[in-house]
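S.K.: Model the structure of this input:
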Amino acid sequence: MLATRPVTTVTFPGQEDHVPAVRAYVRVLYEDHPRLDDLLLILTELITNAVRHTRSGERGGAVTVNVLGPPYEPRFEIQDQGGKAHSEPRHRDPADAEGGYGLRLVEALASRWGADSWPGGTRTWFEIR
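M.R.: Below is the predicted model:
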């Protein structure tokens, strides 16, 4: 059963150069997780999407990562500041643009994932076992 409150919460500026620090922090928390590499790859993809495709990546923007649940079944929630063209994460056709494989990767590696949007933000979450 998942915890109802975050085990830890990290908020950082919405800039891609802060992603390695978040990865390093999570690596320490979950260093013994059998799927640590997959966990870090999914986390990187979702944070990068938040920075690139929402107002979180604009000047003064931020991204928050909540970590919930026990160490062997963590749930990660990436919260952005919404905005831009599409609030909820969506698949793109890779033939139409650079990239476009990120959510397919998340789908393939996560045990479960999803997203919730509201005016002013989106929370994208994933679980990995």
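S.K.: use CA for all of it now, contacts and neighbours both
M.R.: Will do.
S.K.: Just give the nearest non-adjacent residue to Ile78, would you?
M.R.: Val65 (4.7 Å; Cα to Cα, 6 or more residues apart in numbering).
S.K.: Which residue ranges of this structure form helices?
M.R.: Taking DSSP state H to define them, one finds helices in the chain at 19-29, 36-53, 102-109.
S.K.: To Glu88, which of those helices lies closest?
M.R.: helix 36-53 (9.9 Å; Cα to Cα).
S.K.: quick one more, to check against the first:
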Amino acid sequence: MTTECDCRPVNDETPPLPHPPSPRERFYRRERRSVPAARAFAREALRDWGAHGRADDVLLCVSELATNALVHGVPPGRGFLLRLVPYGADGGVRVEVHDSGEGVPAQPRQDVREPGEGGRGLLLVSELADKWGVGERCPGKIVWCEFEGPDQG
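M.R.: Next up is the predicted model:
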């Protein structure tokens, strides 16, 4: 014998309970087109979650972390994993880039003055994100950053 449950609202004043957004992740190969693809993936996730408050900052950091992974953290023949995790009731987002490369990213330098490109990625991440860091992974590392929701930041 089975029991059925009616999950409809009791009356018009009782809205259905929202489902919390699920983390999203996608693997990218070591190729140039992976950076815009990662950014588009993140844009879609943020849109689906309704996390619009700091979307531009999140997307820029996704681009920077993905670029750093491709340039410094992904050995030939490998790739990186982008993981986006919603947290908190206020729309916070955690961005993680998992790679299998050795080494740890250098602390951002405030005095980057060279006219060429490069050297500013983690500096941008450290300025835009509320927190960032590096975690261990075997093999490799996880470079992450977090953005509080609009009510916290």
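S.K.: Put one on top of the other, what's the TM-score?
M.R.: TM-score of the superposed chains, computed with TM-score structural alignment, normalised by the length of the first structure, equals 0.81; 119 aligned residues with a Cα RMSD of 2.1 Å.
S.K.: if we can go back for a sec, quick one: the residue nearest to Ile78 of the first structure from Glu127 of the first structure, how far?
M.R.: Relative to Glu127 of the first structure, Val65 of the first structure is positioned 13 Å away (criterion: Cα to Cα, to the nearest Å).
S.K.: same question, Leu109 of the first structure
M.R.: For Leu109 of the first structure, the distance to Glu127 of the first structure - Cα to Cα - is 10 Å.
S.K.: go on, Arg112 of the first structure?
M.R.: From Arg112 of the first structure to Glu127 of the first structure the distance is 5 Å (Cα to Cα).
S.K.: ok, these two, which is more surrounded?
M.R.: In this comparison of Arg112 of the first structure against Glu127, neighbours counted by other Cα atoms under 10 Å, the higher total goes to Glu127 at 20 against 14.
S.K.: Who are the contact partners of that one?
M.R.: By Cα atoms under 8 Å, 6 or more residues apart in numbering, the contact set of Glu127 of the first structure is 73-76, 110-113.
S.K.: Repeat the analysis, applying 6 Å as the threshold.
M.R.: 74-75, 110-112 (Cα atoms under 6 Å, 6 or more residues apart in numbering).
S.K.: Can you say which of those residues are buried?
M.R.: 74-75, 110 (16 or more other Cα atoms under 10 Å).
S.K.: All the strands of the second structure, residue numbers only.
M.R.: Under the criterion DSSP state E, the second structure contains strands at 24-29, 79-87, 92-99, 131-136, 141-147.
S.K.: Where does the third one end up in the first structure?
M.R.: For strand 92-99 of the second structure, the aligned range in the first structure is residues 73-80, judged by TM-score structural alignment.
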